[in-house]
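K.L.:
Output the structure for:
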Amino acid sequence: MRDSTVMQELRSDPLEWHRRGMSSPLEIDRIVISRLGIGVSADPTYADFFQAAA
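P.N.:
Take a look at the predicted model:
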């Protein structure tokens, strides 16, 4: 069985998550916060007016 400190270090490294085809919990938190609009300014940004060409 692996040492718990080694496992904790692996869990905190985003590259280890990506290596296994997953996103790290911190990245998922950032995605959720950005999609919910938490902490986003009420002022319009360029993203409100421009979208990527399809």
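K.L.:
C-alpha from now on. contacts and neighbour counts both.
P.N.:
Noted.
K.L.:
can you map out the helices along the protein?
P.N.:
Counting by DSSP state H, the chain has these helices, from start to end: 4-12, 14-19, 25-36, 46-49.
K.L.:
Out of these, indicate the one that is most buried.
P.N.:
The highest average neighbour count among these, using mean count of other CA atoms under 10 Å, belongs to helix 14-19 at a mean of 13.
K.L.:
Relative to L15, how far out is V32?
P.N.:
20 Å (CA to CA, to the nearest Å).
K.L.:
Sequence B follows; please return its structure for comparison with A:
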Amino acid sequence: MLTIKRKKESEAQQLLEIQKEEFAEDLKKYQDHGTSRVNEPIERLLKKIEIFLYYTI
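P.N.:
Next comes the predicted model:
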């Protein structure tokens, strides 16, 4: 079964942890420290959740 849910601000920390784990290899490979989602602060992610439609599958 496939479920699509809109993310809530209360789930930001969990999403940030997943994001860091999933983009770690890309950061190693490309060394894009300034733009990598691994280095994204929680405040920026919260703002993006507020402004944009964030979903998880």
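K.L.:
what's the TM-score here?
P.N.:
Superposed pair, TM-score by TM-score structural alignment, normalised by the length of the first structure: 0.27. Supporting alignment: 24 aligned residues with a CA RMSD of 2.5 Å.
K.L.:
Which helix runs longest in the second structure?
P.N.:
helix 12-30.
K.L.:
May I see the buried residues of that one?
P.N.:
12, 15-16, 19-20, 27 (16 or more other CA atoms under 10 Å).
K.L.:
would you list these in TSV and tack on distance to K47 of the second structure?
P.N.:
Shown next, in TSV, are these (distance: CA to CA, whole Å):
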residue	distance to K47 of the second structure
A12	10
L15	13
L16	13
Q19	16
K20	17
L27	23
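K.L.:
Which one of those is nearest to I51 of the second structure?
P.N.:
Closest approach to I51 of the second structure among the buried residues of helix 12-30 of the second structure (CA to CA): A12, at 13.4 Å.
K.L.:
Please name the nearest non-neighbouring residue to the closest one.
P.N.:
L46 (6.4 Å; CA to CA, 6 or more residues apart in numbering).
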